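**Student:** kindly return the folded structure for what I paste below:
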Amino acid sequence: MTRQVPERVGVVGGGRMGAGIAQVFATLGSVVSVAETGDQQAVLIRVSDGLDRAHERGKLGDADPAVVLSRVGVVGAPDAWPPALDLVVEAVPESLDLKLRVLALVEKAVDASTVIASNTSSISIAALGAALDDSSRLIGMHFFNPVPASRLVEIIRTPATDAWVVDRVRGWVSLLDKSEVLVNDSPGFATSRLGVCLGLEAIRMLEEGVADAESIDRAMELGYRHPMGPLRSTDLVGLDVRLAIAEHLTKKLGDRFAPPALLREKVERGELGQKTGQGFFTWP
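**Tutor:** Here you go, the predicted structure:
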């Protein structure tokens, strides 16, 4: 396993996940460039806030948050990057068409030695490889929210993924002080497939009046030692994100992943979880 800090990292998308990915690599010592078409200052604010929280919890060691933040820059598009990047992580919303467009732009912007990773939580890595002339350097790096605090990265390889790419990514995950699970490409991989399955059943139970949200979550937390119940976890992930994943898995794996009506209704009302202040629970 190669254990060498990537000197330069690109991230596409500066939302919560992209900013978190930028933060952990900048903390590691990488120079990070985030490509974001929206509010670029908001990206830096997200990273800065995350670094302040990490500093308050003693997770930065002797590192100065301002020094770490100075290693993060924001550009408008991948073509503004220097070509000599070690790694690019795509972290745009869970849309196949959008990811295909973004990955095609990424491949044109970097040189042939750059590892290209997708943070997708459910879309086939092989399907995303259709956007690239060389899909052998494409791999899945599925980070979890919140990225700085989560210990897991799910690494997804396809039959086309070169062994050196897998080796390098495993080394980087280890340097980030995170644990890996290495899985073969399949719909929903391991984590989303299991997590969505449990979350959807919890929503159905709530819909059917089996118990209230707090009781359903407490049953899993105390009875099965889950650190967080499935409904609160859905709030954290985002109800819109979970709905999109469920719809994708329904197409690929069948009706056992069909989204409950309650999930659709909440998304239509804008009750998306923690990010909007209301989901299955009320958030401050």
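**Student:** drop to CA atoms for contacts and neighbour counts, all remaining ones
**Tutor:** Noted.
**Student:** in the chain, which spans are strands?
**Tutor:** 8-12, 31-35, 72-75, 87-90, 115-118, 138-143, 152-157, 179-184 (DSSP state E).
**Student:** helices or strands up against the third one?
**Tutor:** Just to be clear, that refers to strand 72-75. helix 16-28, strand 31-35, helix 40-56 (3 or more Cα pairs under 8 Å, 6 or more residues apart in numbering; DSSP states H and E).
**Student:** this one as well, want them side by side:
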Amino acid sequence: MVQEFHKVGVVGLGAMGAGITEVFARAGFEVTGVEIDDTALRGGRSRVAASLSKAVDKGKLTPQEQDAIEGRITFGTDRGALADADFVVEAVPERLDIKRDVFADLDRICPPGTILATNTSSLAVTEIAALTSRPGKVVGLHFFNPAPVMKLVEVVGTVLSEPGTVDLAAEVAKRIGKTPVVVGDRAGFVANALLVPYINDAVSLYERRIASREEIDTAMTAAADLPMGPLALADLVGLDVCLAVLDVLWAEFRTPRYVASPLLRRMVAAGRLGRKSGRGFYDHTREDVAEDLPAGRLAASVRSGELGFDVAGLLLARHIDDAARMIGDGYATADDVDTAMRFGCGYPKGPVELLIARGADAVADTLGAAANAHFAPYDPAPLLAAIVRDGGSTLHDGS
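**Tutor:** Below you'll find the model as predicted:
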């Protein structure tokens, strides 16, 4: 069925939408990119052109290939141009009122057989689908930034999805060179539901003066070979985005695990959003100066290992435990979890692979020690506890 697709529409040409437009055009599709007005349209067009020019400069595309890709893209401000689209991806800001307007138009304009996909990273796909007269043909297609580079696409079905719609969306993701992970409609999906609480844990350690920002980030890059530490990553993602995801997780699950750090909320209120505002946990307007290590007794106890864990061990243990809880709940498989974190977040090893490397007993011991020291006030996930009890070695044992 994918071969029958010829024309794709993308609504919204910000950083994500422009990247999605480029990805489809690179894969050979005719793409119509639509923005709200001429000013936004010029911005979207320039983003696509700049990205393709950068690829040429790096030798990843020839000038002729760039011309061919750009020739497959039509830009405009009239959503009516999508009347003959086979597949449309919405990539407007994460506000339901804006998406409501977009999907009302698409539902009216596009043929009944057109699949409508939302790139939402935090809103309920089911709620978006219910805004249309074709909820069975609405699906989540969550790309990761930058879309031309990141390989993961979370394909999100709902209780309203028609048979075959989700499978077709996953086929489309493969056709454009992405690795799909197919899941149901749940707050945060896989990657954000695991990544953002981990970032929030790091913010909480920083807020409690357990470790400096450099100490936290260096500990995690050294322990898990991550491309960057959690506080640097928060600055890259945007502190406002992290807070929004946490608030969505809290609204759905109402568990203390998803309560945003007060410091995170205050920094967002102050406009310190990370790289996009110039300052977050780091100052991106100049060469930053490393902070002194916290001198408190609790910080010294963690640094020395006196409490039975260190910064990296604690952050990894809680992160792995979240993955075990997700797998144990039946929301995602162990392979889904590792694929999502490797291809969506740049992890060299996913949480399941990290568990194998560290050992289930060691992870459970760290959680126990942290609970005794009032760092992690909850028991290990039932699946992790069962693996330890039964002598298993990996989350695959219980998935």
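**Student:** TM-score of the superposed pair?
**Tutor:** Scored by TM-score structural alignment, normalised by the length of structure 1, the superposition of the two chains gives a TM-score of 0.91; 282 aligned residues with a Cα RMSD of 2.0 Å.
**Student:** JSON lines for the strands of structure 1, including distance to residue 228 of structure 1 and mean neighbour count?
**Tutor:** Listed next are the strands of structure 1 as JSON lines, based on distance: least, Cα to Cα, whole Å; neighbours: other Cα atoms under 10 Å:
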{"stretch": "strand 8-12", "distance to residue 228 of structure 1": "28", "mean neighbour count": "27"}
{"stretch": "strand 31-35", "distance to residue 228 of structure 1": "31", "mean neighbour count": "26"}
{"stretch": "strand 72-75", "distance to residue 228 of structure 1": "31", "mean neighbour count": "20"}
{"stretch": "strand 87-90", "distance to residue 228 of structure 1": "27", "mean neighbour count": "25"}
{"stretch": "strand 115-118", "distance to residue 228 of structure 1": "26", "mean neighbour count": "25"}
{"stretch": "strand 138-143", "distance to residue 228 of structure 1": "17", "mean neighbour count": "27"}
{"stretch": "strand 152-157", "distance to residue 228 of structure 1": "15", "mean neighbour count": "23"}
{"stretch": "strand 179-184", "distance to residue 228 of structure 1": "19", "mean neighbour count": "16"}
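**Student:** residue 246 of structure 1: which of the helices and strands packed on strand 72-75 of structure 1 is closest?
**Tutor:** helix 16-28 (19.3 Å; Cα to Cα).
**Student:** still on that earlier bit, what's the closest of the strands of structure 1 to residue 271 of structure 1?
**Tutor:** The nearest among the strands of structure 1, by Cα to Cα, is strand 138-143 at 23.7 Å.
**Student:** can I get the strands of structure 1 in JSON lines with distance to residue 104 of structure 1?
**Tutor:** Shown next, in JSON lines, are these (distance: least, Cα to Cα, whole Å):
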{"stretch": "strand 8-12", "distance to residue 104 of structure 1": "12"}
{"stretch": "strand 31-35", "distance to residue 104 of structure 1": "14"}
{"stretch": "strand 72-75", "distance to residue 104 of structure 1": "17"}
{"stretch": "strand 87-90", "distance to residue 104 of structure 1": "11"}
{"stretch": "strand 115-118", "distance to residue 104 of structure 1": "11"}
{"stretch": "strand 138-143", "distance to residue 104 of structure 1": "12"}
{"stretch": "strand 152-157", "distance to residue 104 of structure 1": "19"}
{"stretch": "strand 179-184", "distance to residue 104 of structure 1": "23"}
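**Student:** nearest to residue 284 of structure 1, of these?
**Tutor:** Using Cα to Cα, the strands of structure 1 put strand 138-143 closest to residue 284 of structure 1, at 24.7 Å.
**Student:** what span of structure 1 is the host helix or strand of residue 353 of structure 2 aligned with?
**Tutor:** Using DSSP states H and E, residue 353 of structure 2 maps to helix 351-358. Under TM-score structural alignment, helix 351-358 of structure 2 corresponds to no residues of structure 1.
**Student:** mind putting the helices and strands packed on strand 72-75 of structure 1 into CSV with distance to residue 168 of structure 1?
**Tutor:** Output for those, formatted as CSV (distance: least, Cα to Cα, whole Å):
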stretch, distance to residue 168 of structure 1
helix 16-28, 14
strand 31-35, 17
helix 40-56, 25
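**Student:** dump the residue contacts of the residue nearest to residue 283 of structure 1 when sequence neighbours are not counted.
**Tutor:** Distances taken as Cα to Cα, 6 or more residues apart in numbering place residue 277 nearest to residue 283 of structure 1, at 4.6 Å, with adjacent residues excluded. Residue 277 of structure 1 is in contact with 271, 283-284, counting by Cα atoms under 8 Å, 6 or more residues apart in numbering.
**Student:** do residue 11 of structure 2 as well
**Tutor:** Going by Cα under 8 Å, 6+ apart, the list of residues near residue 11 of structure 2 reads 17, 33-35, 79, 88-92, 102.
**Student:** can we see that at 10 Å?
**Tutor:** 17-18, 20-21, 32-36, 76-77, 79, 82, 88-92, 102-103, 106, 118 (Cα atoms under 10 Å, 6 or more residues apart in numbering).
**Student:** please enumerate the helices of the stretch 101-250 of structure 2.
**Tutor:** 125-129, 165-175, 191-207, 213-224, 230-237, 239-253 (DSSP state H, counting those that start in this stretch).
**Student:** from memory residue 384 of structure 2 sits against residue 328, does it?
**Tutor:** Yes. The pair residue 384 of structure 2 / residue 328 is scored as a contact, 8.5 Å apart, by Cα atoms under 10 Å.
**Student:** many thanks, have a good one.
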